[in-house]
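**Q** Sequence and predicted structure are below.
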Amino acid sequence: MWFLIAVQLFVIVLLFLIGWAIRNMKTYWMISGFENRSKEEQQQLIQNGLPQKIGSLLMTTAVGMVVLLPLHFTSFKYAIEVQFGFMIVFLLGGLIYLSKYEIPKKRKRSYLINSLLFVVIIGFISATMFLGYQDHKLIPKNDSFEITGMYGDEWNYQDIKRVELMEEMPEVTWKQNGFGLSTMAKGYFKVKEYGSSLLFIHKNSSPYLCIELKNKKIFVNGHDSKQTRSWYEQLRKKIK
């Protein structure tokens, strides 16, 4: 948790400093595409207040994230999702609103581009979260077992070297290629003493099933302990 909070604090400080520099120090070159405008367009945008308002938008976003930060110290499970969701929606929505301060001949185009960007990004994130939060299952078959859902696959029993039921999940040190949020982790993560591993984990829901294959380590658990122990027993019978 502390690593995620540190990342969020870094993002908050970065947003605030960039916004402050744009609004108060007039570092308008930090705004994407501003330096490529003609001098006449740059002056018109400054007169309209667009660069200054972009700086204020970044600073306000940072303040909003600070306000939401205490959620991490409550029982609320989705603090990370809420905080970064706020950041994305507030920033993208703010850019759509600020299109009104564009120069008249480019205002309609700015509305269109920012609106399209909003729809694409929000749609992509929503689809990813929907798929990521879909529950996974371990399905034993005659010669193999399958884990369903995102990052799921099928593996042969003959490739299993060891199956272990663990009451505590080893420390996960780094995400390599996966989906890791407050309540779930799926994909490839670095696990202390195990190296690169494939995770299908409901966080804080012991026990955890460790399946060591010839070329891969898998950690998986169900939505409750009964389901996880059932998977463990089914695999043990298959590899005897």
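**A** Right, received. Where do you want to start?

**Q** C-alpha from now on. contacts and neighbour counts both.
**A** Noted.

**Q** For Gly49, see how far away the residue sitting furthest away from the middle of the chain is.
**A** Distance from the C-alpha centroid of the chain, by Cα atoms, centre = their mean, peaks at Glu40 (40.4 Å). As judged by Cα to Cα, to the nearest Å, Glu40 and Gly49 stand 14 Å apart.

**Q** One more: Lys137?
**A** As for Lys137, its distance to Gly49 is 54 Å (criterion: Cα to Cα).

**Q** which of the two has more neighbours?
**A** Higher neighbour count among Lys137 and Gly49: Lys137, with 19 against 15, using other Cα atoms under 10 Å.

**Q** take the one below as the second:
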Amino acid sequence: MIIFGLLFGLFIIGIGFFVKKYPETIAGYNTMSTQKKKNVDIESIAALYKKGLVIIGLVIMICSSFFSLLKLLESEAIALPVPLLVGIFILTVLAQKYDHNKRSRFKKRLPVIIVGVIILIVSFSLYYNTRPTNVTVSDNSIEFTGAYGLTIPMVQIGKAELLDNIPEIKMRTNGLRLGGILKGHFILDELGKCRLLLRLPNSPFLYLQLKNGEKIMFNSPDSLCTRDVYNTLKDRLY
């Protein structure tokens, strides 16, 4: 994750220099009529975006590295999207003063409203998807809550094991992978398709194989919790 954060930050910085050199590529401006373009101080907007994107890129690189080194998974997961979204929102607001075209108050605020709504949606999605998976074991079932969670009747469980390591992850087919947070459907070496509810690198890992062939792997940030779930489940099954 730390390498991806650094590369992503450098990519954002590169975009900043690109829009400064080619301001006509800025979204919104490139679709304006020639007359409307005359009322826009595009050079000032380009300079603003360059400065802003460079700052955003540096913040992403610093936060991603810091959180990764401290193994703060939730913080690491938001180190990329949050600075980017908040930064774009601020830049969108500041850029309005360089557009001197006459528009209604609503149309002037529309870009800010759209960006704000997107930030709220993405923020809620990140919050929901990065929350730790909670598990409850009853006499008849085991329930995993949160994103990609499910309830499994005890009679459907064919095998339950506690693993110290997981096979190599080959591919994510449908799910979330942010830092050490893996939720959703992945393809693993040796196991094939598997539903992961993981927070790496915390071991051990609870591995379940259902009678219909479906495979699930879970762990808790607290290793004792994972062991307790396994022991409780083992008592129910055997």
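**A** Yep, that arrived. Everything quoted here is computed from the prediction, not taken from an experiment.

**Q** just how off-centre is the helix or strand encompassing Tyr111 of structure 1 within its chain?
**A** Tyr111 of structure 1 is part of helix 104-132, with elements assigned from DSSP states H and E. The chain centre lies 17 Å from the centre of helix 104-132 of structure 1; the measure is Cα atoms, centre = their mean, to the nearest Å.

**Q** With structure 2 overlaid, report how far that helix is off on average.
**A** Taken over the aligned residues, the distance from helix 104-132 of structure 1 to structure 2 averages 2.8 Å (mean Cα distance after the TM-score superposition for structure 1).

**Q** now for that helix, which elements pack on it?
**A** Applying 3 or more Cα pairs under 8 Å, 6 or more residues apart in numbering; DSSP states H and E, one finds that helix 104-132 of structure 1 contacts helix 79-98.

**Q** Need the contact partners of the helix it packs on.
**A** With contacts defined as Cα atoms under 8 Å, 6 or more residues apart in numbering, helix 79-98 of structure 1 is touched by 50, 53-54, 57-58, 61-62, 64-65, 68-69, 71-72, 110-111, 114-115, 117-118, 122, 181-182.

**Q** Repeat the analysis, applying 6 Å as the threshold.
**A** Residues outside helix 79-98 of structure 1 that contact it (Cα atoms under 6 Å, 6 or more residues apart in numbering): 65, 71-72, 111, 114, 118.

**Q** pretty sure Met171 of structure 2 is in contact with Leu188, am I right?
**A** No: using Cα atoms under 6 Å as the test, Met171 of structure 2 is too far from Leu188 to be in contact (7.1 Å).

**Q** Who has more neighbours out of the two?
**A** Just comparing Met171 of structure 2 and Leu188: by other Cα under 10 Å the higher neighbour count belongs to Leu188, 18 against 13.

**Q** Grab the nearest non-local neighbour of the more buried one.
**A** If the residues on either side of it in the chain are set aside, Leu188 of structure 2 comes closest to Ile169, at 4.5 Å by Cα to Cα, 6 or more residues apart in numbering.

**Q** tell me which element whatever residue of structure 2 lines up with the residue farthest from the centre of structure 1 falls in.
**A** By TM-score structural alignment, Glu40 of structure 1 lines up with Gln35 in structure 2. Assigned by DSSP H and E, Gln35 of structure 2 belongs to helix 34-37.
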